[in-house]
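Participant: compute the structure for the input listed below.
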Amino acid sequence: MNKLLKLSLAVLLLASVIAWFQPNVLHNNTKYLHDVAAKFPALVSFFKWFHGSKGSTTATDHSDHAQLKEPTSAPVEPTRVFTKEELANYKGENGGDIYLAIMGRVFDVTRGRDFYGPGGGYAFFSGVDGSRAFVTGDFKPEGLIDDITGLGSQDYIGLRDWLDFYTKDYEYIGKLQGLFFDADGKTTEYYHDAQQWIKEASSHKEDEDLFKEKFPMCNIEYKPEEGSRVWCSTKSGGIKRDWVGFPRSLYSADSKNIRCACAQEADLNDSLLKEYPNCPKDATSCMLPK
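Facilitator: Predicted structure coming up:
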């Protein structure tokens, strides 16, 4: 056995020992990850990966995660309807089951006891519908509510993603009587309003993404002795493409926001684009006025 192989095995053994005897080293940091993900929906995917892969330290739970598969057909709609008082009884106390709700849907998260059980990093989600807190990061009692009125587009997209996460990784067992469902489990007007908010937010994001692809951001650098320079490349703005583009000031429709954008020749006449002073029209790099 060569030295490199021996070293690799030693590192693997050490990592295994740490994971087995001190799983809380990782677990104790998860609340911070959730706080950041809640406030910045773009990080939701990262938290879901972390949550899914670290959800339990027991062999049974690891097996459950490994056996998860994409549903081959639409899940059966549960018929049980909880009142808020009934749901509050499922917080995992004395080894009992743990349920939580998001947007009126109740999920059994018992196998995530390390997270949702008493003393867990997300125990505040158990026994309630804390939909709003999933995207605001306000985990105080007044923030753990089901009312999602007046949130921003990114928040609604974040809620949609969280609901998808629980639907995929946990069992959907019932509905909560309240804003989203009535006492018979039927959808309310508020439910349909919320679906419309999410639909509009998703549509808005798609439009934003298309706009960013049409007008990617410029590269920019600043040197005290020279000032700022903006320029375009085939990767500027994080948009890989087969064209470079010309740097222009891009104004929002209300002219309140301005940024540098790379525009193709065919789009240079767009009314939202303005040339930079003293910069040739066909230049791919411009020095900005000091």
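
Participant: from here on, just use CA atoms for contacts and neighbour counts.
Facilitator: Will do.

Participant: wait, is residue 247 part of a helix?
Facilitator: No. Counting by DSSP: H, G, I helix; E, B strand; the rest coil, residue 247 is not found in a helix; it is strand.

Participant: got the contact list for it?
Facilitator: Counting by CA atoms under 8 Å, 6 or more residues apart in numbering, residue 247 makes contact with 218, 230-232, 260-263, 275-276, 283-286.

Participant: how near is the nearest residue to residue 216 once chain neighbours are set aside to residue 230?
Facilitator: Closest residue in space to residue 216, ignoring its immediate chain neighbours: residue 237 at 5.0 Å, by CA to CA, 6 or more residues apart in numbering. Per CA to CA, to the nearest Å, residue 237 is found 12 Å from residue 230.

Participant: which ones are touching the spatially closest residue to residue 275 that is not a sequence neighbour?
Facilitator: Of all residues not flanking residue 275 in the chain, residue 248 sits nearest, at 5.2 Å (CA to CA, 6+ apart). Contact analysis of residue 248 by CA under 8 Å, 6+ apart lists 260-263, 273-276.

Participant: going through those residues, which ones are buried?
Facilitator: Buried residues within these, defined by neighbour count using 16 or more other CA atoms under 10 Å: 260-263, 273-274, 276.

Participant: so where does the residue nearest the centre of the chain fall, helix or strand?
Facilitator: The centre of the chain sits closest to residue 44, judged by CA atoms, centre = their mean, with a distance of 2.5 Å. Element membership for residue 44 (DSSP states H and E) is helix 44-54.

Participant: here's the other one to compare against:
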Amino acid sequence: MLRLGGRGLWLGLAVAAAAVMAARLMGWWGPRAAFRLFVPEELARYRGGPGDPGLYLALLGRVYDVSSGRRHYEPAAHYSGFAGRDASRAFVTGDYSEAGLVDDVSGLSFSEMLTLHTWLSFYEKNYVFVGRVIGRFYREDGLPTPELMQVEAMITKGLEANKQELKEKQKFPPCNAEWSSARGSRLWCSQESGGVSRDWIGVPRKLYKPGAKEPHCVCVRTTGPPSDHMPDSPPHRNRGDLDHPSLGEYTGCPPLAITCSFPL
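Facilitator: Purely as a prediction, here's the structure:
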């Protein structure tokens, strides 16, 4: 079982798991036609060696024919340890020892689960899906186990968090920053700062996030309505997001300056 802590987290995963199940029922993860079910011992025969019936690997219980990438997975190749088994954990940890080439993904973080999701997307796009492995992630009838449902729930929650983080970054792009022993530090905003292209520049502000030890510098829009302004909201003050409660000014920096310098 996945080692997850906190009642709130479990409730969140339960909701996400329900969404995953609903998605399955709606056909978003519809059944594959003509896929095989493998037991691990059978899959182990598919290592691409002389006399082997093929070259397969599995990820989160899904089996892919990687024969077209033989030079990466055949015996003695760099990733040969992945062939003929489900080594999901090693895709994240990089541990290619026998102890690390396992399908146990318990204890992995949300971001690590998203890494597995990225790898899964890679294999879906580049290789042929051929079946499922009976065991940790799929039952003998080919249906998902509770552990796979937990993994998919974590991936769903991680994708939602990434989406929210991207939305937040569009609202409060990170500042440009530099430091030198001669001039001290400088923070400034531009129309490309933080990798966010926009039609406004903004001014540096401290953004305080719940749980963060220190605030970080973001660029804040100074004109127009607040980002969360609704049509039926009271008239705005044409100050953009400057009045957001999680923001603070930098001491010694003019409130509307696009550059803040802090000499040594």
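
Participant: re earlier: now do the same for the residue nearest to residue 275 of structure 1: its match in structure 2.
Facilitator: Residue correspondence to structure 2 (TM-score structural alignment): residue 248 of structure 1 is matched to residue 205.

Participant: for residue 125 of structure 1, same thing?
Facilitator: Checking TM-score structural alignment: residue 125 of structure 1 goes with residue 82.

Participant: how much space between its match and residue 89 of structure 2?
Facilitator: Per CA to CA, residue 82 of structure 2 is found 11 Å from residue 89 of structure 2.

Participant: which residues do those two both contact?
Facilitator: Here residue 82 of structure 2 and residue 89 share the contacting residues residue 101, scored by CA under 8 Å, 6+ apart.

Participant: what distance do you get for residue 164 of structure 2 to residue 170 of structure 2?
Facilitator: 10 Å.

Participant: more crowded one of these two?
Facilitator: residue 170 (16 against 12; other CA atoms under 10 Å).

Participant: the more buried one belongs to a strand, doesn't it?
Facilitator: No. Applying three-state DSSP, one finds residue 170 of structure 2 to be helix, outside a strand.

Participant: helices along structure 1, start to end?
Facilitator: Under the criterion DSSP state H, helices of structure 1 are mapped to 3-21, 24-27, 30-39, 44-54, 59-66, 84-87, 113-116, 131-136, 153-169, 189-214.

Participant: so what does residue 136 of structure 1 match up with in structure 2?
Facilitator: For residue 136 of structure 1, the residue aligned by TM-score structural alignment is residue 93.

Participant: what sits closest to that match if chain neighbours are left out?
Facilitator: residue 100 (7.9 Å).

Participant: was I right about the one you found contacting residue 86?
Facilitator: No. Shown here, residue 100 of structure 2 and residue 86 do not form a contact pair, counting by CA atoms under 8 Å, at 11.0 Å.

Participant: between the two, which is the more surrounded one?
Facilitator: A count of neighbours by other CA under 10 Å puts residue 86 above the other of residue 100 of structure 2 and residue 86, at 26 against 17.

Participant: any idea how far residue 98 of structure 2 is from that one?
Facilitator: Applying CA to CA, the value for residue 86 of structure 2 to residue 98 of structure 2 is 12 Å.

Participant: again, but for residue 35 of structure 2
Facilitator: 28 Å.

Participant: same deal with residue 82 of structure 2?
Facilitator: Counting by CA to CA - residue 82 of structure 2 and residue 98 of structure 2 are separated by 10 Å.

Participant: equivalent analysis for residue 168 of structure 2, please.
Facilitator: Taking CA to CA, one finds residue 168 of structure 2 at 41 Å from residue 98 of structure 2.

Participant: for the counterpart of residue 262 of structure 2 in structure 1, the count of nearby residues, please.
Facilitator: Aligned by TM-score structural alignment, residue 262 of structure 2 pairs with residue 288 of structure 1. Residue 288 of structure 1: 15 surrounding residues under other CA under 10 Å.

Participant: residues contacting the nearest residue to residue 288 of structure 1 once chain neighbours are set aside?
Facilitator: Closest residue to residue 288 of structure 1 apart from its sequence neighbours, by CA to CA, 6+ apart: residue 228 at 5.5 Å. The neighbourhood of residue 228 of structure 1, defined by CA under 8 Å, 6+ apart, consists of 220-222, 287-290.

Participant: for ChimeraX, what selects the buried ones among those?
Facilitator: Listed next is the ChimeraX selection for buried residues among the contacts of residue 228 of structure 1, using 16+ other CA under 10 Å:
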select :287
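
Participant: and the contacts of residue 228 of structure 1, which is closest to residue 95 of structure 1?
Facilitator: Minimum distance to residue 95 of structure 1 across the contacts of residue 228 of structure 1 is 56.4 Å, recorded for residue 220 (CA to CA).

Participant: so which residues of the stretch 151-264 of structure 2 form strands?
Facilitator: Assigned strands in the stretch 151-264 of structure 2, in chain order: 176-180, 184-188, 203-207, 216-220, 247-248, 259-262 (criterion: DSSP state E, counting those that start in this stretch).

Participant: what's the average distance for the first one when superposed on structure 1?
Facilitator: Between strand 176-180 of structure 2 and the aligned residues of structure 1, the post-superposition mean distance stands at 1.8 Å (mean CA distance after the TM-score superposition for structure 1).

Participant: distance from the chain centre to that strand, please.
Facilitator: 28 Å (CA atoms, centre = their mean, to the nearest Å).

Participant: just the second one next, same as before
Facilitator: With CA atoms, centre = their mean as the basis, the distance from the averaged C-alpha position of strand 184-188 of structure 2 to the chain average is 31 Å.

Participant: was I right about the residue nearest to residue 216 of structure 1 contacting residue 217?
Facilitator: Yes. In this structure, residue 237 of structure 1 is within contact of residue 217 by CA under 8 Å, at 4.2 Å.

Participant: more crowded one of these two?
Facilitator: Comparing residue 237 of structure 1 with residue 217 by neighbour count (other CA under 10 Å), the higher total belongs to residue 217, at 25 against 18.

Participant: against residue 289 of structure 1, how distant is the equivalent of residue 186 of structure 2 over in structure 1?
Facilitator: Aligned against structure 1 by TM-score structural alignment, residue 186 of structure 2 finds its counterpart in residue 229. Per CA to CA, residue 229 of structure 1 is found 9 Å from residue 289 of structure 1.

Participant: next one: residue 180 of structure 1
Facilitator: From residue 180 of structure 1 to residue 289 of structure 1 the distance is 54 Å (CA to CA).

Participant: got it, and residue 282 of structure 1?
Facilitator: 18 Å.

Participant: and residue 211 of structure 1, by the same measure?
Facilitator: For residue 211 of structure 1, the distance to residue 289 of structure 1 - CA to CA - is 27 Å.

Participant: please consider this matter closed, and thank you.
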